[in-house]
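*Asks:* Let's see this in three dimensions:
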Amino acid sequence: MNAGKRRRIFERLRAANPHPTTELNYRTPFELLVAVILSAQATDKGVNKATALLFPVANTPQAILDLGLDGLKRYIRTIGLYNSKTENIIKTCRILVEQHGGKVPHDRAALEALPGVGRKTANVILNTAFGEPTMAVDTHIFRVANRTRLAPGKTPLAVEKKLLKVVPPEFLKDAHHWLILHGRYVCTARSPKCPECLIRDLCEYKGKTERQEAGSKRQVKTASAG
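*Replies:* Here you go, the predicted structure:
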């Protein structure tokens, strides 16, 4: 895919959604951190239901430490892997209180040192909470980047590095959200919605072209028969 196509892709995504953001509900960097930790192998909708009950009661590291393991579990037990997530959040809160003054650090190494926080989560925090032009490659972005040929790569890290290299700088801050939303609602893993995709003429997904041509031929044949 050439640079011109990439630019047009992001121009269209921006025109359709000028101010994209995460679908996780949060008001502070710490709330976002907790929500992202909870979102692993869980839906944003499910996380939002749990945090809607948790955050009014405890939305700071110290407040969650005061809840304790059992207290926190009561709020997040509807979320998958809640036992391990509870332990990670409690450990993370303790580190934030003891080493960072109760604040979420604006630093990749410090973020990745927190229990339950890997490169992807750190990138989400850096991008969404602090406005850095980073790229958190989840399954949606990995699929979209490879399927469209926007930034093909064999691993999430390879895709991340390629995207950071080829996405025009003016789009980098929001590209993470545009690609996630596109993968979540349009370029889905099964039965991607190619006919309604706003970048389908720029996309280089071979399967898309074949299916659409076949569909068009069937429609022409049916119309002729009628």
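
*Asks:* CA only for contacts and neighbour counts going forward, please
*Replies:* Fine.

*Asks:* how close does the residue nearest the centre of the chain get to Thr51?
*Replies:* Centroid-nearest residue in the chain, with CA atoms, centre = their mean: Ile180, separated by 5.1 Å. To Thr51, Ile180 is 21 Å away according to CA to CA, to the nearest Å.

*Asks:* Identify the residues contacting stretch 187-204?
*Replies:* 1, 5, 8-9, 12-13, 140, 143-144, 147-150, 183, 186, 208, 212 (CA atoms under 8 Å, 6 or more residues apart in numbering).

*Asks:* give me that answer again for 6 Å
*Replies:* With CA atoms under 6 Å, 6 or more residues apart in numbering as the test, stretch 187-204 has contacts from 148-149, 186.

*Asks:* returning to that earlier point: let me see the contact set for the residue nearest to the centre of the chain.
*Replies:* 140-141.

*Asks:* go on, Tyr26?
*Replies:* Per CA under 6 Å, 6+ apart, neighbours of Tyr26: Leu32.

*Asks:* give me the element the residue nearest to the centre of the chain is part of.
*Replies:* Using DSSP states H and E, Ile180 sits in helix 172-185.

*Asks:* Buried residues in that helix, which are they?
*Replies:* By 16 or more other CA atoms under 10 Å, the buried positions in helix 172-185 come out as 172-184.

*Asks:* Now do Leu38: how many residues are near it, please.
*Replies:* Neighbour count for Leu38, taken as other CA atoms under 10 Å: 28.

*Asks:* another one to check against the first:
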Amino acid sequence: MFDTAAVRRARKILRLLRVRYPDARLELDFASPLQLLVAAVLAAQTLDERVNAVTPALFARYPTAADLAAAEPAEMEQILVPVGYYRKKTQSVIALAAALVEHHGGEVPRTVDELVALPWVGRKTANMVLGNAFSIAAVSVDTHVSRVAERLGWSPARDVDTAEVAIRTLFPRKDWVEANLLLILHGRRTCHSQKPACGACPLLADCPSAGLAGKGELDPDKARALLKDPA
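*Replies:* This is a model prediction of the structure:
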């Protein structure tokens, strides 16, 4: 799929991103696989910060899958109001927890097939949980990852499946989770969807989409002002 030169360039990009984001981590807070799985469901169409603001109270009130499954919807809804679509998300969390209790003894399974069989869990979420909660080599492609992968020439636009295969091909298994996290952060903080901060991007010299045909900001000072992490 990729020649040796492309692989070398990708490995260089990974090194540059490590320098740019030395403390890369998932931006959803969690203390267990269950907490990450539920937080990921809550994060649909919601900023991670909003999810992180409600999950401490949610998991203090409902610490296990059985507790979540048995929750009174009206009570859970009051906790989840800040994340938006709180009634629908309450139904989703309760249904997910009930499936965990019924089919997995309340524990989060460790395979993609078992995870995607759960309600409201897609491949992206399944791989996120495997990689970050269980340290299993996995690639979770969200909109940021697919956008950056396209701009780097690794996959077609918005092609989630090809982006996942590309990352698996370009990097060794031990680097999949880290590369995934770095691409997410880069998409959120520098390589924005509408106006990427190209002039302040560490990948400028190695990116085939630099400037984005006039849509990216190449002026270094103006680009730095676009960064979500201006430091």
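
*Asks:* what TM-score do we get after superposing?
*Replies:* The TM-score (TM-score structural alignment, normalised by the length of structure 1) is 0.87; 216 aligned residues with a CA RMSD of 2.2 Å.

*Asks:* Map Lys45 of structure 1 onto structure 2.
*Replies:* In structure 2, Lys45 of structure 1 lines up with Glu49, judged by TM-score structural alignment.

*Asks:* could you dump the contacts of stretch 187-204 of structure 1 to a markdown table with distance to Leu24 of structure 1?
*Replies:* Shown next, in a markdown table, are these (distance: CA to CA, whole Å):
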| residue | distance to Leu24 of structure 1 |
| --- | --- |
| Thr148 | 26 |
| Arg149 | 28 |
| Val186 | 19 |
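
*Asks:* Please tabulate these in TSV, including the columns distance to Asp107 of structure 1 and neighbour count.
*Replies:* Formatted as TSV, the contacts of stretch 187-204 of structure 1 follow (distance: CA to CA, whole Å; neighbours: other CA atoms under 10 Å):
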residue	distance to Asp107 of structure 1	neighbour count
Thr148	32	19
Arg149	31	18
Val186	33	18
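
*Asks:* about what we covered before: which bit of structure 2 covers the helix holding Ile180 of structure 1?
*Replies:* The aligned range for helix 172-185 of structure 1 is 176-189, by TM-score structural alignment.

*Asks:* contacting residues for whatever residue of structure 1 lines up with Ala137 of structure 2?
*Replies:* Using TM-score structural alignment to pair residues, one finds that Ala137 of structure 2 aligns to Pro133 in structure 1. Residues counted as contacts of Pro133 of structure 1 (CA under 6 Å, 6+ apart) are 127, 172-173.

*Asks:* For Pro20 of structure 1, state which of these is nearest.
*Replies:* Lys173 (9.9 Å; CA to CA).

*Asks:* Pull up the gap between the nearest residue to the closest one once chain neighbours are set aside and Ala110 of structure 1, please.
*Replies:* Spatial nearest neighbour of Lys173 of structure 1, chain neighbours left out: Pro133 (4.2 Å); criterion: CA to CA, 6 or more residues apart in numbering. Using CA to CA, Pro133 of structure 1 is found at 18 Å from Ala110 of structure 1.

*Asks:* Quick check: Ala133 of structure 2 vs Gly106 of structure 2, distance?
*Replies:* Applying CA to CA to Ala133 of structure 2 and Gly106 of structure 2 gives a distance of 16 Å.

*Asks:* with structure 1 superposed, average distance for the helix or strand that contains the match of Lys45 of structure 1?
*Replies:* Using DSSP H and E, the element containing Glu49 of structure 2 is helix 48-61. Once fitted to structure 1, helix 48-61 of structure 2 is off its aligned match by 1.2 Å on average (mean CA distance after the TM-score superposition for structure 1).
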